[in-house]
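Peer 1: Provided below for reference: sequence and predicted model.
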Amino acid sequence: MPIDPDQAIGASLPDLPFSWTSSDVLLYHLAIGAGQRADDPVDPAALRLTFDDDHLQVLPSFGVVAPGFHRTMPPNLAIPGIDIDLTQVLHGAQSVQVHRPIPTAGSGTLRTEVSDIWDKGKAAVIVQSGTAVSDDGEDLWTVTSTIFVRGEGGWGGDRGPSTAVVVPERAADAETTYAVSPQQALLYRLCGDRNPLHADPAFAARAGFPRPILHGLCSYGIVLREVTDLLLDRDPSRVGGFSARFSGIVFPGESIRVEAWDGEESIVVRASIAGGERDGSPVLSDCVVTKA
């Protein structure tokens, strides 16, 4: 079997030293749509994400991509006990929790382990948990991601949790729509995810898609940025964490509808396709922005 849970669960991946600069932060923010509104170039709040002066801040979702930001090869799923086909892999869910605001430049080490593997019958879900630690030994942020692998389930393992985030039965407190540019996946791949699924039409076809799709983590960043703009005064320091399940795909050129319900400690979010033949199709589900 390509996945051996007994060998994989609890396995530690090699420590990953990494560093980042303000240029990396700016590129990431631009890749998730910062600065696109007509008044953004002269709006001090918008410039917190797009201008490298003393007011530059870092959206917490950057922590998810920072360790692999300078990677130029497709992702390598070299995990003990796991041998899978990249064309069958989709990002299932992602969370990030920051222990303090992310510096605009720095260095550290990501320490990751396989924390669980779930058997969904026709697919397997691989759960990885990691903590980014500064060179001074301080925890910077914690990430948890799940990888959905089609065709690798059915060994009789634990199916994993099935809890869902409840969306309030009232109108959203804030709502917006973001138009994904046709070249957005090509821009976002410069943030370290060179999976050809997002750029190569032939590879996308082999994976069962009519054309390349947007990175799930790009949608993830877009949604967090929009919610921060809508309900947190465009202030990334007010975000303590963000978790979401990737429940659908986005094709470059489509639009994402973001609905948000404000609460005392967190914001519940729903993201779906806006307009066109796929209007209402899910993009992100079980989304929660935790307030700092």
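Peer 2: Looks like it arrived, so ask away. Numbers count the residues shown, from 1 in each chain.

Peer 1: only C-alpha atoms for contact and neighbour calcs from this point on.
Peer 2: Fine.

Peer 1: can you list the residues that contact the strand of greatest length in the chain?
Peer 2: What stands out as the longest strand in the chain, according to DSSP state E, is strand 106-119. Residues from elsewhere that reach strand 106-119 (CA atoms under 8 Å, 6 or more residues apart in numbering): 5, 8-21, 67, 124-135, 153-160.

Peer 1: okay, now the one to match up with it:
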Amino acid sequence: MIDFGILGVVDGPWRKSWTSDDALRYAVGVGASELAFATENSSGVDQQALPTMALALTHFTEPEQIFGDVDKTRVLHAEQSLTLHRPFPVAGSVEVRRQVTDIFDKGSGALVVSRVDAADASGPLFSAVSSAFLRGEGGFGGSRGTSSRSAMPSREPDRRLEFATATNQALIYRLSGDRNRLHSDPVYAAQGGLKRPILHGLCTYGITCRLLIGAFADGDAHRVTGMTGRFTAPVIPGDVLVVDAWQEHSGVAFRTSTAAGTVVIDNGRLELAGPR
């Protein structure tokens, strides 16, 4: 049963810190082979942190977000947005606050929307809004909310990007802090109705962001100002990911699928600043 008392309550602040090594570990977790993301001492190459690392620090890590007495194996990541107020640094420390802003009744489940804000000594660094779908927790008579779906471009994609995830991709990614057993423990995954452990949604999100930075930002992660997307299906470690992307004004619309054609992130958009 959902604890509706969490609505509107601000959790925190708590502190999250990271080092250059953490940035390298995260980059490898999302399959990076680009030297700027995966090394710190390559000749003529300055290390950069991937902006989606901000989510690895503040989502599904301690302190755990509690929705009430609900079955954790039936909680799915539904939507995610990230807004960067400044480029995400290779190392740093932030003060984090989190608030549940909405709880919607979707019938077959409940959608819990949360906002995270993080600031360092220079001020706000990033904000993020995530939605968790709690299967079987709907039907309580609440508002359904509005649809966040938007039409994707109807033309052929400007770029089609591919990445073959490794069979141990989730085991590498979990070293950045998300130790949810749905991504590593076959017995636990089966309790949630899954045939095998699945890849973290935020790992797929990070892989997608990395590919788009390479294709549309000349590999410069500092140009990313935001990213949003809706998770629609799980990825199995070892799946090949295909990102269809469309250049649009100051950003890139995208959809991520498996090579078999299953859409796994829909209604995606990456926001980019101009070249430095």
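Peer 2: On my side now, so go ahead. All figures in this text were calculated on a predicted structure; none of them were measured in a lab.

Peer 1: What subset of the contacts of strand 106-119 of structure 1 is buried?
Peer 2: 5, 8-13, 17-20, 67, 124-134, 153, 155 (16 or more other CA atoms under 10 Å).

Peer 1: Can you give me the distance of the counterpart of A8 of structure 1 in structure 2 to V112 of structure 2?
Peer 2: When structure 2 is aligned by TM-score structural alignment, A8 of structure 1 is paired with I6. Using CA to CA, to the nearest Å, we find I6 of structure 2 at a distance of 10 Å from V112 of structure 2.

Peer 1: What of E64 of structure 2?
Peer 2: 15 Å.

Peer 1: same thing with R74 of structure 2?
Peer 2: Taking CA to CA, one finds R74 of structure 2 at 13 Å from V112 of structure 2.

Peer 1: is it fair to say L47 of structure 1 lies in a helix?
Peer 2: Yes: counting by DSSP: H, G, I helix; E, B strand; the rest coil, L47 of structure 1 falls inside a helix.

Peer 1: ok, how many other residues are close to it?
Peer 2: By other CA atoms under 10 Å, 19 other residues sit near L47 of structure 1.

Peer 1: again with V65 of structure 1
Peer 2: Neighbours of V65 of structure 1 using other CA under 10 Å come to 15.

Peer 1: the helices in structure 1, which residues?
Peer 2: 5-8, 22-31, 62-65, 184-188, 201-206, 216-231 (DSSP state H).

Peer 1: Now do the same for V125 of structure 1: its match in structure 2.
Peer 2: So V125 of structure 1 corresponds to L111, using TM-score structural alignment.

Peer 1: Now its match. Nearest residue, chain neighbours left out?
Peer 2: Take L111 of structure 2 and drop its neighbours on the chain: the residue closest to it by CA to CA, 6 or more residues apart in numbering is F133, 4.6 Å away.

Peer 1: For that neighbour, give its distance to R159 of structure 2.
Peer 2: Distance from F133 of structure 2 to R159 of structure 2, by CA to CA: 31 Å.

Peer 1: Those two: which has the busier surroundings?
Peer 2: F133 (23 against 15).

Peer 1: Wait, R245 of structure 1 touches A93, no?
Peer 2: Yes: counting by CA atoms under 8 Å, R245 of structure 1 touches A93, with 4.1 Å between them.

Peer 1: Neighbour count: those two, which is higher?
Peer 2: A93 (24 against 21).

Peer 1: Now for that one: which residues touch it?
Peer 2: Neighbours of A93 of structure 1 in contact, by CA under 8 Å, 6+ apart: 145-147, 243-246.

Peer 1: need those in a markdown table with distance to I82 of structure 1, can you?
Peer 2: Below are the contacts of A93 of structure 1 laid out as a markdown table (distance: CA to CA, whole Å):
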| residue | distance to I82 of structure 1 |
| --- | --- |
| S145 | 16 |
| T146 | 14 |
| I147 | 12 |
| S243 | 25 |
| A244 | 24 |
| R245 | 22 |
| F246 | 22 |
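
Peer 1: Report the two of the residues you listed separated the most.
Peer 2: For the contacts of A93 of structure 1, the maximum inter-member distance is 14.4 Å, found between I147 and S243 (CA to CA).

Peer 1: Specify which residue of those two has the higher count of neighbours.
Peer 2: S243 (24 against 17).

Peer 1: What's the separation between the more buried one and H99 of structure 1?
Peer 2: 15 Å.

Peer 1: do the same with L217 of structure 1
Peer 2: Distance from L217 of structure 1 to H99 of structure 1, by CA to CA: 21 Å.

Peer 1: For the closest residue to S145 of structure 1 other than its chain neighbours, grab the count of nearby residues.
Peer 2: Of all residues not flanking S145 of structure 1 in the chain, Q94 sits nearest, at 4.5 Å (CA to CA, 6+ apart). By the measure other CA under 10 Å, the count of residues near Q94 of structure 1 is 23.

Peer 1: show me what contacts the residue mapped onto Q94 of structure 1 from structure 2?
Peer 2: Aligning on TM-score structural alignment places Q94 of structure 1 opposite Q80 in structure 2. When contacts are counted by CA under 8 Å, 6+ apart, Q80 of structure 2 touches 128-131, 228-231.

Peer 1: Out of the residues you listed, grab the one that's most surrounded.
Peer 2: G229 (25 neighbours).

Peer 1: Translate it into the numbering of structure 1.
Peer 2: So G229 of structure 2 corresponds to A244, using TM-score structural alignment.

Peer 1: what's the spacing between whatever residue of structure 2 lines up with D158 of structure 1 and G201 of structure 2?
Peer 2: Aligned counterpart of D158 of structure 1 in structure 2: S143 (TM-score structural alignment). Noted for S143 of structure 2: a distance of 26 Å to G201 of structure 2, by CA to CA.

Peer 1: ok, now A23 of structure 2?
Peer 2: 19 Å.

Peer 1: corresponding residue for the residue nearest to L111 of structure 2 in structure 1?
Peer 2: Per TM-score structural alignment, F133 of structure 2 is aligned with F148.

Peer 1: List the residues that contact that match.
Peer 2: Applying CA under 8 Å, 6+ apart, the residues near F148 of structure 1 are 89-92, 123-126.
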